[in-house]
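Enquirer: Pasting a predicted model and its sequence here:
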Amino acid sequence: MTYLCSEMDKFMKYANFFYTTVGFEAYATASRPPNDSLRNRIVFWGSLVNLAIVGIGETIYFYFAIRAGNLLEAVTVMSYIGFIIVGVSKIFFIMWKKPALSAMVQELEDLFPRGKVQEAQFHLEDYLRSCSRISFNYGLLYFVLIWTFNLYPIMELIVFEKWLKIRIVGKTLPYLMYAPWKSDDNLSYYPLLVSQNLAGYTSAAAQISTDLLLCSVATQVVMHFDHLARSMENHNLSGDWPADSRFISEMTVGVSPDMITKLFLYLVSSMSQVYLICHYGQMVADASFGLSVAVYNQSWSHADVRYQRALLLIIARAQKTRHLKATIFLDITRSTMTDLLQISYKFFALLRTMYVQ
């Protein structure tokens, strides 16, 4: 298990590194138990509180910039606020989905090739090398960019004012932020500088680590798909149904006849519910659009011009079809049923492929 954990960690090491720097743990498995240490909690919540304070200061600055009509500064600080929102959103989404993510990583561990023979069959070294190269270069690029941005005011001060002495730079902060006192002429400048640097890194690390985690998980999923494809392509069929069917059963999930019956009954009941909702959603859409057709079929040619103009408004409005909605994003019609079936089958095929290697 220690060997397996270390091999899995090679895929995840860069993502876990950036998570660790902000005191966060994205997942836990049997071979990687949770590490809820006091140090991690202090670093994590301290980083988030600091990030929130900087975000509030930037929001206040944005408000005053808008009031003053300074569009350039408003747009600039809005980009900083957006950077913080993206980082916080990613870290809280991972916190929310940590149980599901831990279960998924545990499944990847269960499927992970064991021993040199299986590693060679899966071409493990090739996928690990590709994942590590991309993760390292992406992490390094993002790391260099964020710290170049964070430390740029200090470099300006040292190079242009202190060393070359070609212009007065002054003590500036990397991010535009409201402070209730003047900080560039006293020692409070340095705590603000450190706070902003840490906030910028916290948001960047949250984004980098989440992206790299996706990269490492996706690489392993691709590895399993490719191994399955090679196994299917290179298998020599004998023409004997029992022998060939055993090979197929090894590549898919085995289910007993009793379980198939139960799952079929559950599938029928679930699909009936979905179809009923989609059917009535389609009826609402058809009835809504049918109003415009009914208005057009009216004997409007004998009506007053003002009446005809009023009908145009009704037709235009009725052509904006009304739908039953699942949240604000999804309209419920019979085509929704088709989309759900396609997505469900793709997801089932993915699970079936990953279940047994």
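Expert: Great, that's in hand.

Enquirer: CA only for contacts and neighbour counts going forward, please
Expert: OK.

Enquirer: Now the element after whichever strand or helix holds residue 90, going C-ward?
Expert: Using DSSP states H and E, residue 90 sits in helix 71-96. Towards the C-terminus, the helix or strand next in line after helix 71-96, according to DSSP H and E, is helix 98-111.

Enquirer: Please identify the buried residues of the next helix or strand along the chain from that next one?
Expert: Toward the C-terminal end, the helix or strand that comes next after helix 98-111 (DSSP H and E) is helix 115-122. Along helix 115-122, the positions that meet the burial threshold by neighbour count (16 or more other CA atoms under 10 Å) are residue 122.

Enquirer: Put this next to the previous one:
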Amino acid sequence: MAKIVKFEELLFLPSFFYRSVGIDLWGTNGILLDIIFCFNVMNNIIVLISELTFVIMNFSDNFVEASMTLSYVGFVIVGSIKMYYMWKKKHELARFLTSMKAIFPNTKEQQQQMNLRQHQRKSTLIMGAFSLNFMILIWTYNLYPWMQRQIYDCWLHKRTIEVALPYKSYIPWKWQGNWSYYILYLSETLAGYHTASGQIASDLVITAMGTQIIMHYENVSKRIEEYKPKVSLLRRQRDKELPSHKLRNKLRKIYMEQERAYCEDMQFLGNIIAYHSKIFSLSEVMNNVFGVALLVNFMTSSFVICFVGFQMTMDTEMDYKIKLFLFLFSSLVQIYLISYYGQLLIDASVNVAQAVFCHDWPDAHIHYKRMLVLVMARAQKPAMLKATNFVLISRGTMTDIIQISYKFFALIRTMYSD
């Protein structure tokens, strides 16, 4: 017997990463979570300042290292801004999740009708792979200096590896061979992890809730397409069973049946319109909660991809190129994930109009037909993921980001060659 899926199961991974940066998904932060959040913010600011200082001091003398550190700076900025907006919008997010939970299918029959299991498996697989990809990325960067020294210097004794921190930054004292090295290493490691968690936490919520909104749109389309208007069925049955000269004897009965059928049809359509309107309004609320974070993400991603791509064209060691490839791949996956769900949301919302057109409406009541026209007109305006009003997210957004990144890459490469 299939177990009933609970709403909270869709939010297991997002909730884990939200709490790791000190924020509760439902807006019920305790003292411990507030302390964790404040520590994360302060630590990220300190690391960000030290990295920016390093970039300023080395930009003219060592542009290659400065450009790589700029990629880290962009990564930290996006993660920190997302963390800030997660904290600022936590009560709006809690209300949004409460509204989503209110329309969540809670019975076995409803979940089977809406193919909830299939949607859950798909979103869980995508969120798990996305989270694993980012965790591999950040822990590769966090542990790379230590592992490199352990393997080459301590175990293989092939070459001497200097003590290094995970990320290039300016430290105003001599930390090599000093106890402060361990504190600095821990600080940068935590900043890297919390930045990555801040990066993906909101993306995971968009994935989980986007999946549910898409599921509801598909349910609207399915219910409309499968519904047989009672007035249509009654008219066809009447024409088939009763010759015209017998209609006069059963006129009263036919009239009552038509009135009942008309009421059932209009009630169904009224419920569908309210359901459809609710789903559309929730997609707009999701944009209000995550719009600014998405805008910053897309704006910064172009520069990050550009600088990482520039680094990959340099003559560097293979293990360093692997790190760069992981960084580039993770950035592209992040953009594609949001673009992919933005396109799915557009397709699912527009398909409602197609379902209305394929609906068995020709013999329905004239009032029913007029209301169907309104539903179709409303569905032709698609629900969209929006990075505020500046970027409407679809699969084409991925292409736009890559084109912009390549233009910056070509410019920087030309300047460096000259």
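Expert: Everything's here; your move. None of the values given here were measured: they were computed from a predicted structure.

Enquirer: TM-score for this pair?
Expert: Between these two chains, after superposing, the TM-score reads 0.66 (TM-score structural alignment, normalised by the length of structure 1); 252 aligned residues with a CA RMSD of 2.4 Å.

Enquirer: before we move on, the earlier item: compared with structure 2, how much does the helix holding residue 90 of structure 1 deviate?
Expert: Here helix 71-96 of structure 1 is compared with structure 2 after superposition; its mean distance to the aligned residues, by mean CA distance after the TM-score superposition for structure 1, is 1.1 Å.

Enquirer: which residues in structure 2 does that helix align to?
Expert: Residues 63-88 of structure 2 are where helix 71-96 of structure 1 aligns, taking TM-score structural alignment as the criterion.

Enquirer: buried set for that stretch?
Expert: Judged by neighbour count using 16+ other CA under 10 Å, the buried positions of stretch 63-88 of structure 2 are 64, 66-87.

Enquirer: just to revisit the earlier point, which other helices and strands does the helix holding residue 90 of structure 1 contact?
Expert: Contact analysis of helix 71-96 of structure 1 by 3 or more CA pairs under 8 Å, 6 or more residues apart in numbering; DSSP states H and E lists helix 38-67, helix 189-234 as its packing neighbours.

Enquirer: Counterpart of residue 192 of structure 1 over in structure 2?
Expert: With TM-score structural alignment as the criterion, residue 192 of structure 1 pairs with residue 184.

Enquirer: which one is that match nearest to, not counting chain neighbours?
Expert: In this structure, residue 184 of structure 2 finds its nearest non-sequential neighbour in residue 165, 7.5 Å apart by CA to CA, 6 or more residues apart in numbering.

Enquirer: what about the alignment partner in structure 2 of residue 176 of structure 1, distance to residue 325 of structure 2?
Expert: When the structures are aligned by TM-score structural alignment, the residue of structure 2 matched to residue 176 of structure 1 is residue 168. For residue 168 of structure 2, the distance to residue 325 of structure 2 under the criterion CA to CA, to the nearest Å works out to 18 Å.

Enquirer: So if I had to pick from those two, which one is more boxed in?
Expert: Relative neighbour count places residue 168 above the other of residue 168 of structure 2 and residue 325, with 20 against 17, counting by other CA atoms under 10 Å.

Enquirer: Hey, what's the angle from the helix holding residue 90 of structure 1 to helix 98-111? Just curious.
Expert: Here the directions of helix 71-96 of structure 1 and helix 98-111 differ by 60 degrees (axes from the mean of the first three to the mean of the last three CA atoms, to 10 degrees).

Enquirer: one step back: wait, what's in contact with the match of residue 176 of structure 1?
Expert: Residues counted as contacts of residue 168 of structure 2 (CA atoms under 8 Å, 6 or more residues apart in numbering) are 51, 54, 65, 69.

Enquirer: Columns distance to residue 265 of structure 2 on top of these, output as CSV?
Expert: Formatted as CSV, those follow (distance: CA to CA, whole Å):
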residue, distance to residue 265 of structure 2
51, 65
54, 69
65, 68
69, 63
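
Enquirer: where does the match of residue 176 of structure 1 land in three-state SS?
Expert: Counting by DSSP: H, G, I helix; E, B strand; the rest coil, the backbone at residue 168 of structure 2 sits in coil.

Enquirer: do the one 5 residues further on as well
Expert: Using three-state DSSP, the three-state assignment for residue 173 of structure 2 comes out as coil.

Enquirer: still on that earlier bit, what helix or strand is the residue nearest to residue 184 of structure 2 on?
Expert: When elements are defined using DSSP H and E, residue 165 of structure 2 is found to belong to no helix and no strand.

Enquirer: wait, what's in contact with it?
Expert: 145, 181, 184-185, 188.

Enquirer: ok, now residue 167 of structure 1?
Expert: Listed by CA under 8 Å, 6+ apart, the contact partners of residue 167 of structure 1 are 160-161.

Enquirer: Just to be sure, it is in a helix?
Expert: No. Secondary structure assignment (three-state DSSP) places residue 167 of structure 1 in coil, not in a helix.

Enquirer: how many other residues sit next to the residue nearest to residue 76 of structure 2 when sequence neighbours are not counted?
Expert: Closest residue to residue 76 of structure 2 apart from its sequence neighbours, by CA to CA, 6+ apart: residue 195 at 5.8 Å. As a burial measure, residue 195 of structure 2 scores 26 neighbours (other CA under 10 Å).

Enquirer: swap in the one 10 residues further on?
Expert: When neighbours are defined as other CA under 10 Å, residue 205 of structure 2 has 24 of them.

Enquirer: and the corresponding residue of structure 1 for residue 269 of structure 2, how far is that from residue 8 of structure 1?
Expert: When the structures are aligned by TM-score structural alignment, the residue of structure 1 matched to residue 269 of structure 2 is residue 248. Applying CA to CA, the value for residue 248 of structure 1 to residue 8 of structure 1 is 28 Å.

Enquirer: likewise residue 200 of structure 1?
Expert: In this structure, residue 200 of structure 1 lies at 30 Å from residue 8 of structure 1, with CA to CA as the measure.

Enquirer: neighbour count winner among those two?
Expert: Shown here are residue 200 of structure 1 and residue 8; by other CA under 10 Å, residue 200 has more neighbours (24 against 20).

Enquirer: Next, the contact list for that one, please.
Expert: Under the criterion of CA under 8 Å, 6+ apart, the contact partners of residue 200 of structure 1 comprise 51, 84, 146, 150.

Enquirer: need the contact list for the closest residue to the first one other than its chain neighbours.
Expert: In space, and not counting its chain neighbours, residue 51 of structure 1 is closest to residue 199: 4.6 Å by CA to CA, 6+ apart. Contacts for residue 199 of structure 1 (CA under 8 Å, 6+ apart) come out as 47, 50-51, 54.

Enquirer: could you pull out the helices for the stretch 301-418 of structure 2?
Expert: Counting by DSSP state H, counting those that start in this stretch, the stretch 301-418 of structure 2 has helices at residues 318-358, 366-379, 395-417.

Enquirer: closest one to residue 263 of structure 2 among those helices?
Expert: helix 366-379 (10.1 Å; CA to CA).
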